[in-house]
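# Can you look at this prediction? I've put the sequence above it.
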Amino acid sequence: MRTALSWRGDVLVAALAFVALAVPAFALGVSSVHDFAVRFAIFGLLAMSLNLLIGTTGLVSFGHAAFFGSGAYAFGLLMQSGGWSVPAAILAAMAFTAVLALAIGTLCVRLSEIYFAFLTLAFQMLIHSLVISWVSLTGGDQGLMGGVPKPPFLGIDLGDARHLAMFSAFCLLVSVVALRQIVRSPFGAALRMLRDNPERAAFVGLSIFRYRLAAFVIAGTFAGLAGVLMSLYVSGAFPTFLYWTTSGEAIFMIMLGGITVFLGPLVGTAIFLVLNDRITNITEHHGLVMGSILLVLVLGLRKGLLDFVVDAWRERQEKRT
């Protein structure tokens, strides 16, 4: 009963959040608002999926962008073939990234800590090199050219910036609800036990390999969905989606917002995008300035912003009691 009520509560909050996003987007009709909404949904979903590994499972992946870029390329190629509807191509792209994550994860999750991190990075760069080399299929370093067809479905025209913004927000909110249920489930509790004390978890009968592999596949699948949204947004797919810097940006977003608080990665995504947009408009040396600001924030707080706020609130509550 408690689980059912929790699930319904999450759905209600997600529905209210969707309405809160939909009303201003349609009322304002400002392209910059639509642009930010889509990018926030894309990178927010990427960061949330990665935090299932980092925050919940205790596995730091430097190669998460492999699934982000693979989802984008898979969706773009399917739509360019002309025989797929948008919903079918989305599901197929997610299935492809799930299989890819299963194959890579089978090798990676047997390791831990730095070995796991660098092996995921190695696989990411391998896929990146494959995309660069397979020019006839992927377009090489020029990316997937020719655009991505966006035929309307169920009254939704993703060629319209407003529809794309709302569809991206819908995908983000549905994914957040699903990830929240996963984290709060017995499966999520087992992942946290594996994170905190893998020896004890193994002693009570939990399979470290199977649980970590399942988390890896789930995270890769949601990252693939983020890649699909990116493919729709830019109407193509490019090798930079698969590059290590994309994984690095997702890790920065998590560090900015918070690892231990569920919605921390979304807060970090908003901060990262706003800072990046403002700094890019001010100076051409945005990379140097952005890196310096992130360094100050991370070293100054020594935790994500939402982690800091929640911990301060808990300390205040404890003092009152």
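Nice, I can see it. Numbers count the residues shown, from 1 in each chain.
# When you work out contacts or count neighbours from here on, use the C-alpha atoms and nothing else.
Will do.
# Not counting residues beside it along the chain, what's closest to the residue positioned nearest the centre of the chain?
Taking CA atoms, centre = their mean, the centroid of the chain lies closest to Leu46, which sits 1.1 Å from it. Leaving out its chain neighbours, the residue that sits closest to Leu46 by CA to CA, 6 or more residues apart in numbering is Ala223, at 5.1 Å.
# and the one you found, how many residues sit next to it?
Residues within reach of Ala223, counting by other CA atoms under 10 Å, total 33.
# what does Gly71 give?
34.
# correct me, but it touches Ala98?
No. With contacts counted by CA atoms under 8 Å, Gly71 stays clear of Ala98, the gap being 9.5 Å.
# Any chance you could list residues touching both of these two?
Gly224 (CA atoms under 8 Å, 6 or more residues apart in numbering).
# before we move on, back to that, what residues are up against the residue nearest to the centre of the chain?
Neighbours of Leu46 in contact, by CA under 8 Å, 6+ apart: 68, 222-223, 226, 250.
# let's bring in a second model and compare:
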Amino acid sequence: MLVVDRVETCRASPRRATVAVRETATDRIHVKGVTARLRVRVTVVSDYLFIGSGRFLVPWEELRKVVGAIVRATRVEQVLYHGSRVRGLRRVKEFYSVGGKPAIPGSSLKGAVRSRIELASTGDRVPAVFLYDSGALKALPEVGVHGWRHARIWCESVFEERVRKTGYTVLEDIMGVAGGGFEAIGSRVYFGDLKLVSRHSYEVVVLDHNEAVQAMPRGSVFEGEILVQNLEMDELGLLFYGLAQDKRLYCNRDPLMLLGAFKYRCRVRQDTGKRVEFGVVRVDVVGVEYAPWSRVKLPLHELLRRSLGEAFNNYSLRKCFDEVERKRMIEPCRD
């Protein structure tokens, strides 16, 4: 069931946004601001989470039976027949792992954080251009057209034309940029892999279009670290904003984010015919450990409060914008 009419009231129109830029990148060597290790916990809130490794698995028992039949075959026709069955075995998309255990790659969390900062900011002083910019929208795409959900969730920002002629955007200065006409600079924020700490295990879920995935179920908990180097308070606030911490601090809501595959749309389980939701997680910053040379050393709650406050003062951020709520309004995964 689609209820897209609830967000068709988004009256955004094409406009030009002012991008906050810096003519030169921040010095990566000299000590200033906050240098610390943040402990982060990610809990799966949706039915499932899937982040692929790029590899496929074949059910071992089924493969063993087919290979056994080939070995026992006495005629060429039998070998060819059983050999063709190998192609018919269902391939399962493998979940990302580290040391054989489920994990969330740091690059995936970094991408989600970067996207939220880009897309939840809008207005007179945005901290970023779009990393993958195909131009500002002129109108909302029709339902069913590629990108229609994305456009409705982030409708205020995707209509913005964000132009940066010189220098680095604030977000590029924080998280690095590979080049693209500018001198490449490294990130001052390092996302480690988040490893499974709960007692959950993979479930093989067969979805519509006969797509089979290894997925982590609701309640799975992952923990890892984010290292920050020489961040000013407003820059750290942008990071916390990307981690959705403003939702809890200002609106007493769970800090939910969209992460992984299928995060924008509902899928259907083949065995039950029921719709299931992927890609909604709660992110909790549960600890901070400062480097001895860090210029700022505050209790975690005060660090969150002050840094987010400075980020909101300096940049055009939407306070408590809830992309998960809007996604669920557009297409509920519960019948």
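Yep, it's here. Quantities reported herein were computed from a predicted structural model and do not represent experimental measurements.
# Superposed, what's their TM-score?
The TM-score (TM-score structural alignment, normalised by the length of the first structure) is 0.23; 121 aligned residues with a CA RMSD of 6.5 Å.
# and the two most separated of the contacts of Leu46 of the first structure?
Phe222 and Ala250 (13.4 Å; CA to CA).
# Quick check: which element contains Trp313 of the first structure?
For Trp313 of the first structure, the host element (DSSP states H and E) is helix 305-320.
# can you give me how far that helix is from the chain middle?
Computed by CA atoms, centre = their mean, to the nearest Å, the chain-centroid distance of helix 305-320 of the first structure equals 27 Å.
# Identify the residues contacting stretch 274-294 of the first structure?
Under CA under 8 Å, 6+ apart, the answer for stretch 274-294 of the first structure is 252, 256.
# residues near Arg87 of the second structure, how many?
9.
# Secondary structure element holding it?
Going by DSSP H and E, Arg87 of the second structure is in helix 76-88.
# Looks like Asp10 of the first structure contacts Ala178 (just checking).
No. In this structure, Asp10 of the first structure is not within contact of Ala178 by CA under 8 Å, at 9.2 Å.
# Looking at the two, which is more packed in?
Asp10 (19 against 14).
# what helix or strand is that one on?
Secondary structure (DSSP H and E) places Asp10 of the first structure in helix 2-28.
# packing partners for that helix?
helix 161-184 (3 or more CA pairs under 8 Å, 6 or more residues apart in numbering; DSSP states H and E).
# Flag every buried residue along the helix or strand that Ser115 of the second structure is a member of.
Ser115 of the second structure belongs to helix 106-120 when assigned by DSSP H and E. Buried residues in helix 106-120 of the second structure, defined by neighbour count with 16 or more other CA atoms under 10 Å: 106, 109-110, 112-120.
# Turn these into a markdown table, columns for distance to Ala311 of the second structure.
Shown next, in a markdown table, are the buried residues of helix 106-120 of the second structure (distance: CA to CA, whole Å):
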| residue | distance to Ala311 of the second structure |
| --- | --- |
| Gly106 | 23 |
| Leu109 | 20 |
| Lys110 | 18 |
| Ala112 | 18 |
| Val113 | 15 |
| Arg114 | 15 |
| Ser115 | 16 |
| Arg116 | 14 |
| Ile117 | 11 |
| Glu118 | 14 |
| Leu119 | 15 |
| Ala120 | 13 |
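# Check the residues you listed against Ala215 of the second structure and report the nearest one.
Closest to Ala215 of the second structure, out of all of these and judged by CA to CA, is Leu109, at 16.9 Å.
# Please report the distance of that closest one from Asp173 of the second structure.
Applying CA to CA, to the nearest Å, the value for Leu109 of the second structure to Asp173 of the second structure is 18 Å.
# Ala311 of the second structure now?
15 Å.
# Please give the element, helix or strand, for Glu94 of the second structure.
Following DSSP H and E, one finds Glu94 of the second structure within strand 92-95.
# which residues touch that strand?
So strand 92-95 of the second structure is in contact with 50-58, 102, 204, 211-215, going by CA under 8 Å, 6+ apart.
# Check which element follows it along the chain.
Strand 92-95 of the second structure is succeeded, C-terminally, by strand 97-98 (DSSP H and E).
# What are the contacting residues of that next one?
53, 103-104, 195.
# Select from these the one having the most neighbours.
Most surrounded of those: other CA under 10 Å gives Ile104, at 27 neighbours.
# For that residue, which non-adjacent residue is closest in space?
Nearest to Ile104 of the second structure is Leu194, by CA to CA, 6+ apart, at 5.0 Å.
# So what's the residue count around that neighbour?
So Leu194 of the second structure, with other CA under 10 Å, has 24 neighbours.
# Gln214 of the second structure too?
That count, for Gln214 of the second structure with other CA under 10 Å as the rule, works out to 24.
# The closest residue in space to it that isn't next to it in sequence: what's it in contact with?
Sequence neighbours aside, Val204 is the residue nearest to Gln214 of the second structure in space, at 4.6 Å (criterion: CA to CA, 6+ apart). By CA under 8 Å, 6+ apart, the contact list for Val204 of the second structure reads 92, 212-215.
# Kindly report the same for Gly227 of the first structure.
42, 67-72, 241.
# among the residues you listed, which two are most distant?
Ile42 and Ser70 (14.3 Å).
# Could you check which of the two is surrounded by more residues?
Ser70 (30 against 26).
# just checking, the more buried one touches Gly224?
Yes. Here Ser70 of the first structure reaches Gly224: they are 6.6 Å apart, a contact under CA under 8 Å.
# what do these two both touch?
Taking CA under 8 Å, 6+ apart as the criterion, Ser70 of the first structure and Gly224 both touch Thr97.
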